[in-house]
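Undergrad: here is my input; please provide its structure:
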Amino acid sequence: MITVTRPCMQPSLEGSAANFTGSVRIDGQFQAPAPASVGGATVTFAPGARTAWHSHPLGQTLLVVAGVGFVQQWGQLVRTIRPGDLVWIPPNTKHWHGATTASIMAHIAIAEALEGKAVKWMEQVCPEEYGKAVVQIP
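TA: You can find the predicted model right below:
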């Protein structure tokens, strides 16, 4: 049977301080029923907000829908992302994403779970690391 979930059926969630820095709102969280393993949500970052470093066992897709943000793979340069950008993060790639200091950023995040786990959270992105991203805005 097809399921339709309306926005009013789920309250917004606040991003956990253990996994995010700054104000982050999570809306429309979904997890497909087994045997499917895909899940996701719309995530909105206030200016300066960001995820902690993390990875996904089967990768992650981000569809940027509003604002301007950053994404960075461990050891690589920061990339600026904007509405309409589609970002593919390969499996087990340590990375973070979030908003610039001057704009919100919202994306739809989609990932598949492997053995029931879709994300491995790591340490916070320190202010110095984030500061390097801010000066790189193209």
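
Undergrad: only C-alpha atoms for contact and neighbour calcs from this point on.
TA: OK.

Undergrad: relative to Ser103, how far out is the residue in the chain sticking out farthest from the centre?
TA: Computed with Cα atoms, centre = their mean, the residue of the chain farthest from its C-alpha average is Met1, at 29.4 Å. Distance, Met1 to Ser103, by Cα to Cα, to the nearest Å: 40 Å.

Undergrad: could you also give me the structure for this second sequence? I'd like to compare it with the first:
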Amino acid sequence: MQKLSKPATTKNPPEQFTGDVWLDPIAVPQGWDQRMVVARVRFAPGARTAWHSHARGQTLHVTSGVALVQSRGGDIVEVHPGETVYCPPGEEHWHGATPDDFMEHLAMLENADDPSTTTTWLDHVTDDEYRRR
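TA: So this is what the prediction gives:
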């Protein structure tokens, strides 16, 4: 067993996010055969990810606020505290906060064999796409 040090909170980059988003890593690979990545992610009102996909999928568990989640071509879904949503491998999607409230979720995924291919970042979600509910 090894007690891990707490990584610092980071603000996510504007190339991948719209608005203010903060990430607190909970579990990250430590150099041994580990793939699990878990982070607490906090979104300011109106903040959201860009469109993206994950090589091995992603699970989101909302802990506070209301999340908006959409798969490319699908409807925007509201996800409430205590609810969980799964985005399958390769599915293009985005997630974020409602326009009026902060939102926090746990993001859980597995790294790909080549960690640089774990997440594929795409175009930003437009304001029109975000408001389409």
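
Undergrad: so how many other residues sit close to the aligned residue in the second structure for Gly28 of the first structure?
TA: Aligning on TM-score structural alignment places Gly28 of the first structure opposite Pro25 in the second structure. Neighbourhood size, Pro25 of the second structure [other Cα atoms under 10 Å]: 18.

Undergrad: any idea which element Pro25 of the second structure lies in?
TA: Pro25 of the second structure is part of strand 21-27, with elements assigned from DSSP states H and E.

Undergrad: give the aligned range of the next helix-or-strand element following that strand in the first structure.
TA: As assigned by DSSP H and E, the chain's next helix or strand after strand 21-27 of the second structure is strand 36-43. Using TM-score structural alignment, strand 36-43 of the second structure corresponds to residues 38-45 of the first structure.

Undergrad: how close does the matching stretch sit to the second structure?
TA: In the superposition with the second structure, the average deviation recorded for stretch 38-45 of the first structure is 0.8 Å (mean Cα distance after the TM-score superposition for the first structure).

Undergrad: touching that stretch from outside, list them.
TA: 22-32, 98-99, 104-113 (Cα atoms under 8 Å, 6 or more residues apart in numbering).

Undergrad: residue contacts, the aligned partner of Ser103 of the first structure in the second structure?
TA: By TM-score structural alignment, Ser103 of the first structure lines up with Asp101 in the second structure. If a contact means Cα under 8 Å, 6+ apart, then Asp101 of the second structure has 44-46, 65-66 as its contacts.

Undergrad: select only the buried ones of the residues you listed in ChimeraX?
TA: Buried residues within these, by 16 or more other Cα atoms under 10 Å, are selected in ChimeraX with:
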select :44,45,46,65,66
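
Undergrad: can I get the contacts of Asp101 of the second structure in a markdown table including secondary structure and distance to Cys87 of the second structure?
TA: Shown next, in a markdown table, are the contacts of Asp101 of the second structure (DSSP: H, G, I helix; E, B strand; the rest coil; distance: Cα to Cα, whole Å):
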| residue | secondary structure | distance to Cys87 of the second structure |
| --- | --- | --- |
| Ala44 | coil | 22 |
| Pro45 | coil | 22 |
| Gly46 | coil | 21 |
| Gly65 | coil | 20 |
| Val66 | coil | 17 |
